[in-house]
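> Need a 3D model of the sequence below.
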Amino acid sequence: MKLLKKLLAALAFAPAVALAAGGGFPLDAAPDHTRDLASLQNGAKIFVNYCLNCHAASNMRYNRMRDIGLTDEQIKNNLLFAGNKVGDLMTVTLSAKDAKEWFGAAPPDLSVIARAKASAEGSGPDWLYTYLRTFYKDDTRPTGWNNMVFPNVGMPHALWELQGIRTAKFEEAKDPHDHSKTIHRFAGFEQVKPGKLSNLEYDRDVADLVSFMTWMAEPVQDTRRRLGVWVFLFLSVFAFLAWLLNRSYWKEVK
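Down below sits the predicted model:
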C-alpha cells in the first residue's frame, strides 16, 4: 500500500513536469549503465551525497545496495549519515513544511521517479539525464537557477559544484509559424565558473546517477526478465506436450 501511494504521488507530480517541459526541448539519450556495478556504485554515492539531502527514496533500504556489489561495511562507511543503520529506509529529515516554504513545493520522493518520468515523458532516463545537465544561472528565479527541460523549476542546481556555473544564451529569430513575430531561441550555454569536473566527467557522473535511479525504481527488473524467459519456455513446452496429448486422445476416439 505504501509503494502504491508513493507511485501515485510521483505520477501526480509528473503531469506538472510534463506541462512545464511542454516547450519541447530535445532530450539526449541517456547511456545505460544499469548492468555496470561500478557505475551503479558511483551513482549511489552521488545520490546519497547530493540528492538525499532533500529528496527521499523511502521505498528503498540501504542494504538493498548489496545487489550492486556493496557490502554492509562499505554501505555503512560510505553511504550512511550519522545515526542511520544499514537496514533503514532512505528517508530525509527535511520536513514537508520547511521544503514548501523554501522551494515552493515539497521535493518528490525519488524511489520510482525514473518509472514515473517514463510514463509522463516516454523515457524516464533520457528526461532525467537531460534535466540534470541543462541547469543554468537565472537571477530572476527565487533559487537563482532555471532549467531548459523544466522551465521555472523550483529546485536549485544540486550538482553545481561538479558542473560549475553556466548561463543560457538566447537569440531572437523569426517565428516559423508566423514570420511577423520573433521568438527567443536557445543558443547554447556559456560557462561562467568551472566546476570540479570537466564536461565529459560530469556527463559520465550524471549517467551513473540516472542509471542508479533507474535501477532503484525496480531493483528486481533483471531477475524478473530472466524468470519471464524461463516461464515462457516452460509454458511453450507444456503447451506442446498438451497438444501431443490432445492429438493422441482424439486419435483413439476416432
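
> can we go C-alpha only for contacts and neighbour counts from here?
Noted.

> The protein: strands as residue ranges?
Assigned strands in the chain, in chain order: 57-61, 89-90, 135-137, 145-147, 164-175, 178-194 (criterion: DSSP state E).

> would JSON lines of these with mean neighbour count and distance to K97 be doable?
Putting those into JSON lines (neighbours: other Cα atoms under 10 Å; distance: least, Cα to Cα, whole Å) gives the following:
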{"stretch": "strand 57-61", "mean neighbour count": "20", "distance to K97": "18"}
{"stretch": "strand 89-90", "mean neighbour count": "19", "distance to K97": "19"}
{"stretch": "strand 135-137", "mean neighbour count": "24", "distance to K97": "25"}
{"stretch": "strand 145-147", "mean neighbour count": "24", "distance to K97": "22"}
{"stretch": "strand 164-175", "mean neighbour count": "15", "distance to K97": "29"}
{"stretch": "strand 178-194", "mean neighbour count": "12", "distance to K97": "33"}
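
> Next, the second sequence, to be compared with the first:
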Amino acid sequence: MKKLLTLVFLFSLLGAGTAIAAGPSVPLDRANIDLKDQASLQRGAGFFFQYCVGCHSLEFARYNRIGRDLGLSDDFVVENLIHTTNMEGDPTGIGDQVHIAMRASDAEEWFAQPAPDLTLTARLHGPDWIYTVLRSFYLDDSRPLGVNNAAFENMGMPHVLWNLQGWQRNAGSLEEPQLEMVSQGALGTEEYDQVVRDITAFLTYIGEPVRLERTQIGMWVIAFLILFTFVAYLLKKEYWRDVH
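Have a look, this model is predicted:
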C-alpha cells in the first residue's frame, strides 16, 4: 500500500512539473467566446477549413455532425468544407472523419513531423491558449519558417493567417516579449481578433460537441430537483400534520 501511495505521489509531481514546463511564456488573453453564437461557430468552421485543415485534422469529428450542430446543410458542407479525397481518389464522404489533405511524408519533409490533430486541443490547453497563440506570431529570422510565437516558443508552424493579421516583431525578449505591428494585413486588429475568436470558438465546440446540450439538460435537471424538493416538503408537511 505504501509503495502504491508513493508511486501515485511521484506521478502527481511529474504531471505538475510537465504542466509547468508546458505553460505559456506570456499571460493568456481572454478569448471571451460564446458557444451559443451559432454565427461565430459557422464563421470559425469556414476559417478552419480554409486555412487550417491542410495540415491539422479533426479525426474525432465527422463532417455531417459538424453540419448538423452548426445548422449547415449537407450540400453546403460538401461544397465548402470538404477539400479532400479518400484512398481511391473519390471525394470524401459527408459521414467521414475530418482528415488532412497533406501526406504524412510531405509533412515530415517540410515541418520535421506531421501537424497535431486539433480535436481535443481546446480541452487540453483551453480556449484562451488557442486565442493567444493565434495572435502571437512574430518575425524571427533564426527560425526555419521565419516566424516564432510568444505564447509557444519555437513552434514549428508557419503563420498561416499572416495575410489577415499582417506581420509583428518582438521588440522585447523571449522571456518578456513585446509584440508590435510592422506590416498590417487585410484586416484591422479588432477584425482579426474576431476571426481568431471565431476559430477558437469552433475548436472549443469540436473538443466537446455535447457541451451546450449537456448544459441545457443540467438546467432542466436542476429545475426538476427544485420542484421535487418543494413537492416533497408539502408531502412531508401533510403526512406529519396529524402525527403530533
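
> all helices of the first structure, in order?
2-20, 37-46, 72-78, 96-103, 113-121, 124-131, 160-163, 199-217, 221-253 (DSSP state H).

> if we compare the strands of the first structure, which one ends up closest to P26 of the first structure?
strand 178-194 (11.4 Å; Cα to Cα).

> Format the helices of the first structure as a markdown table; extra columns: distance to I183 of the first structure.
Formatted as a markdown table, these follow (distance: least, Cα to Cα, whole Å):
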| stretch | distance to I183 of the first structure |
| --- | --- |
| helix 2-20 | 18 |
| helix 37-46 | 38 |
| helix 72-78 | 48 |
| helix 96-103 | 29 |
| helix 113-121 | 25 |
| helix 124-131 | 23 |
| helix 160-163 | 29 |
| helix 199-217 | 29 |
| helix 221-253 | 44 |
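
> Just put these in JSON lines and tack on mean neighbour count.
Shown next, in JSON lines, are those (neighbours: other Cα atoms under 10 Å):
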{"stretch": "helix 2-20", "mean neighbour count": "15"}
{"stretch": "helix 37-46", "mean neighbour count": "20"}
{"stretch": "helix 72-78", "mean neighbour count": "14"}
{"stretch": "helix 96-103", "mean neighbour count": "13"}
{"stretch": "helix 113-121", "mean neighbour count": "21"}
{"stretch": "helix 124-131", "mean neighbour count": "23"}
{"stretch": "helix 160-163", "mean neighbour count": "18"}
{"stretch": "helix 199-217", "mean neighbour count": "23"}
{"stretch": "helix 221-253", "mean neighbour count": "11"}
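
> right, and the ones you listed - which one's nearest A187 of the first structure?
Closest among the helices of the first structure, once you apply Cα to Cα, is helix 124-131, at 16.1 Å.

> Quick one: list the elements packing against the closest one.
helix 113-121, helix 199-217 (3 or more Cα pairs under 8 Å, 6 or more residues apart in numbering; DSSP states H and E).

> For L19 of the first structure, find the nearest of these.
helix 113-121 (9.7 Å).

> chain center to the closest one: distance?
8 Å (Cα atoms, centre = their mean, to the nearest Å).

> Could you name the helices and strands sitting against that helix?
Packed next to helix 113-121 of the first structure, using 3+ Cα pairs under 8 Å, 6+ apart, are helix 2-20, helix 124-131, helix 199-217.

> Alright, I will stop here.
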